[in-house]
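Novice: Quick one, structure for this:
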Amino acid sequence: MNIYVFIGTSICDIGGGALYYKHKLQYLLDKGYKVYIFSFVKGEVIIDQLKSQQKNIISYLKFPPYFYTDSNKNKIIQHLIEEISYKDNDTIFIESNHFISSLWGEILACRLKCKHVLFIIDEISRIYSDCDLRYLKFKDQRKEVAAISHRTLPEIFKNTNYSDICRKIILSACPTETISNVAECKIDIHLHKENNTINILSLGRLNKKYILPTIKSLANYTIANNSVFFNIIFCGGPSKYESIIKKEFNGQDNIELIFLGNLYPIPLKLLRITDLGIASSGSVTLLDEFGIPCIVIDGNDCLPIGIYKYNCINRLFRGKEEPPVALDYLLNLIIKNKVVNKNFHLPENLNKEVDFSSHFQFIKNSNKEIEYYSEEYSNGFKIKFVRILSVFISLDKQNKLFKIMHKIFDNFSFSKL
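Specialist: Model (predicted):
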């Protein structure tokens, strides 16, 4: 039996991560694999194909193994092992998709004596110590680290001697760039309709870092252009951010805010009525595939990169020749100057099968020798300090304290490796 184990973050939303698990789960099942997706974000699983993995949501995986005593860490690992139904002659692969999760994946792989790779699907991945860097360097030198952007590893290793020589192995979360999360389905959207109306779609989770700065700029634009009516449509959750967004527009009478929450699949009707989109990463590609002009927001500095395929080519992080551009300038290019026009059409790759063979080639190309990271993680001052305090405070507070301490003590730079 071939077994594939994910150590991931969330299967409870409709973001790129959940869609990646949905696509790859089906691909692996079709290939005869038994699949386990362990994640830590609690909530309701919306995508039907992932509902079987609801029982594998384990909140303890949110925190790094070094936050726990050896006894509790071993209990968590033993629980994972007991959930995986395997025999000694089975072939097991473990794929982690988040840096903290990969620390658990490395321990689990060591216990099961199997291959463990890290595929970073986060837009921004942060680490907090020299030991983190040494671990990541170890995995990278074994060709066991890939990311969705060529900027991910250099950004992690910036200010070290390893930044320019890390391998920068790139994989796509949807290798054949297929679109299988859009369909002709019913949706009830009540839009304000006038001759001078613009429908703007924000496609992506509301808790992404760029959302609030972008909303502030968009609110200023709608105030300055009060002769135009704007339907601003938000496709994505969670809903707790809706009240924050509403406050930014402060009762303007030339806008209508429409919150659609997590939608799966995305209705074709929604894309048909959209005049322009604002997005980052994979959502940019989706809008472009349907001929919808899209303003791209940088996932790092949260400032606009440009209009995709008009004055920018990157979808996640800006290139060296792509300085930040004011949102109002880009909106005027589309709305007033009409330099890019909507050309809605159905893409040829709509609902085609996704081929993850490149992911298995990545695994095949990695180091064949069995070796796992063995450096003791718990010797650092910050780690010892938060572990002592963990007796008195919750793990969530312990995690926040650890990140605050990182900002205080490590802002200058990491060691040179």
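Novice: Could you use CA atoms for every contact and neighbour count after this?
Specialist: OK.
Novice: And for Leu29, the neighbour number?
Specialist: 13 (other Cα atoms under 10 Å).
Novice: ok, now which ones touch it?
Specialist: When contacts are counted by Cα atoms under 8 Å, 6 or more residues apart in numbering, Leu29 touches Val35.
Novice: So it: helix, strand or coil?
Specialist: helix (DSSP: H, G, I helix; E, B strand; the rest coil).
Novice: Return the distance of it relative to Glu95.
Specialist: Counting by Cα to Cα, to the nearest Å, the separation of Leu29 from Glu95 is 16 Å.
Novice: what's the answer for Arg387, then?
Specialist: According to Cα to Cα, Arg387 and Glu95 sit 27 Å apart.
Novice: Looking at the two, which one has more neighbours?
Specialist: Remark: of Arg387 and Glu95, Glu95 carries more neighbours, 25 against 20, as counted by other Cα under 10 Å.
Novice: I'd like the structure of this one too, to check against the first:
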Amino acid sequence: MCRLVYSAEAWRLLHGIVSLYKPAGMPMSVLIKGLNYSLVRDLNMMERLVEPQYLLGSSSSPAGLDISRRYFPSSQSQLIQNKMVVNLPIKELSESKHKPEPELETEPEYYEEKFTSIDRNNQLDEDCFASEDKELEEKEEKKEMVDYSSHFRLLGPAYNVEDFKFKPVNFLQPIASGVCVIGINNSTHTAVNIRNANPLVTYEIQAELGSATSTGFTDGKTVAKATWTHLKNRRWTIDQILSNIQASHQKSAWASTNVLIDSQEAYELAAKGPVRPNLLTDTLIYSIRCIEWKPPHFCLSIQCIGDRDHKFLLDLISEIGIRMKTHAHTTGIRCAQVGIFTAEDSLLPSQCDLASVINHIGQTKKIVRSKKPFIRRSNFISFNDVYSLNKHEAGDGSQVKSPKDRLQVLIKDIYN
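Specialist: I've put the predicted structure just below:
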């Protein structure tokens, strides 16, 4: 395990995917802002590597600055400890040593005074000591200088909240809790690719029988009531309803691929995983089952794609209640998994410090590189179906030439 000292080294590691666990009642914007402020605070508390300004005294540039002669980078705390006194580069000192001294037409006056004082009194007086101290101070001033351009009061904080970029993969409403996958800085494009790949999202929905609300959630106004006692010992009723719902959604997913179910193409497509349509217009359910049945309370586990505002899930619970000859409303929504990111591996809002986030990014990078969730698997189309479709559309013997025309014809058949 390496130890990070400077904030610039930590900044280079803040590019990746993080998985956070959002509590219910908290908007995603508040969660992202909390992560942002926490990272900025920890970065500004670390040691800062600064570079003082350019050296003065060059006649080549119009401003009198020589950009080829710069100070060595040093830590800000060390500069403050040395009272902002910086040493000149070795290159600058070597140039000054080999620089020829200008020839003086006449000797300075203090040389004459010094020699006369020695000849008269045969000893060094106080004026001679003072002149030597001045010469030593001038030599020291040539080797170091005071520079306040790197002082923290002048530079201000090294990082601001505007320096970070965030891009969420999934969206959770304030009423829901669970996994939120977010891309940071240079990994925002990876987050967009994962979102476009339509990952499977697993929800655990808590519901209650006997009443219906105006919003479908427990915070809405009650609009209808019905008895539920006839469902006490009849769990098979809800299992049968859920099986019918899952079968209808799977049929819709296969219909969008335009592949015959009893063909070799369908077998190879199913072997790769759940069929995901390229043109997603509504939420599709791939798995739905009841994991807890304690009337009037029950819990469903749903795997779906395309859900954004949870409106579909709330309406689904109301529909299930009507099919069971009663009413039902949702009491809680929890996102348990988003693609390859699970709730067990997510960070809590209280764990969003710099060290935990950097370690978490390193773990998620290994998972993303191995499983590659951003690769979007395209659903292929049978060549026999395309040939028959072209023959059917072009009755005069001509065929559809461009793939765009073929796709448009297939979409018309799917939706008609």
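Novice: Structural similarity score between the chains, please.
Specialist: For this chain pair, the superposition-based TM-score is 0.20 by TM-score structural alignment, normalised by the length of structure 2; 131 aligned residues with a Cα RMSD of 6.7 Å.
Novice: any idea how far Tyr135 of structure 1 lies from Ser96 of structure 1?
Specialist: 14 Å.
Novice: Also Tyr4 of structure 1?
Specialist: In terms of Cα to Cα, Tyr4 of structure 1 sits 11 Å off from Ser96 of structure 1.
Novice: between the two, which one's more packed in?
Specialist: A side-by-side neighbour count of Tyr4 of structure 1 and Ser96, using other Cα under 10 Å, places Ser96 first with 27 against 18.
Novice: I'd assumed Ser102 was in contact with that one.
Specialist: Yes. At 4.9 Å, Ser96 of structure 1 and Ser102 qualify as touching, with contact defined as Cα atoms under 8 Å.
Novice: quick one: common contacting residues for the two?
Specialist: 7, 118.
Novice: what's the burial count for Ala191 of structure 2?
Specialist: Ala191 of structure 2: 25 surrounding residues under other Cα under 10 Å.
Novice: what's the answer for Leu242 of structure 2, then?
Specialist: 17.
Novice: what do you get for Glu109 of structure 2?
Specialist: Neighbour number of Glu109 of structure 2 under other Cα under 10 Å is 8.
Novice: and the gap between it and Lys311 of structure 2?
Specialist: Glu109 of structure 2 is 94 Å from Lys311 of structure 2, by Cα to Cα.
Novice: Near Glu83 of structure 1, how many other residues are there?
Specialist: 12.
Novice: my bad, should have said Lys139 of structure 1
Specialist: 22.
Novice: quick one: what helix or strand has it in it?
Specialist: For Lys139 of structure 1, the element it lies in under DSSP states H and E is helix 130-141.
Novice: before we move on, what about Glu292 of structure 2?
Specialist: Here Glu292 of structure 2 is assigned to strand 284-294, by DSSP H and E.
Novice: ditto for Leu118 of structure 1
Specialist: Here Leu118 of structure 1 is assigned to strand 115-120, by DSSP H and E.
Novice: which residues are contacting the strand holding Glu292 of structure 2?
Specialist: Residues contacting strand 284-294 of structure 2 (Cα under 8 Å, 6+ apart): 235, 238-239, 242-243, 246, 249-250, 253, 274, 298-306.
Novice: Return the set of buried residues in that strand.
Specialist: 284-290 (16 or more other Cα atoms under 10 Å).
Novice: where do the strands sit along the stretch 301-416 of structure 2?
Specialist: Using DSSP state E, counting those that start in this stretch, the strands found in the stretch 301-416 of structure 2 span residues 328-338, 341-342.
Novice: Quick one, which of the ones you listed gets closest to Val146 of structure 2.
Specialist: Taking Cα to Cα, strand 341-342 is the member of the strands of the stretch 301-416 of structure 2 nearest to Val146 of structure 2, at 52.9 Å.
Novice: what does that closest one contact?
Specialist: 19, 179, 181, 336.
Novice: and which of those is nearest Leu407 of structure 2?
Specialist: Val181 (32.7 Å).
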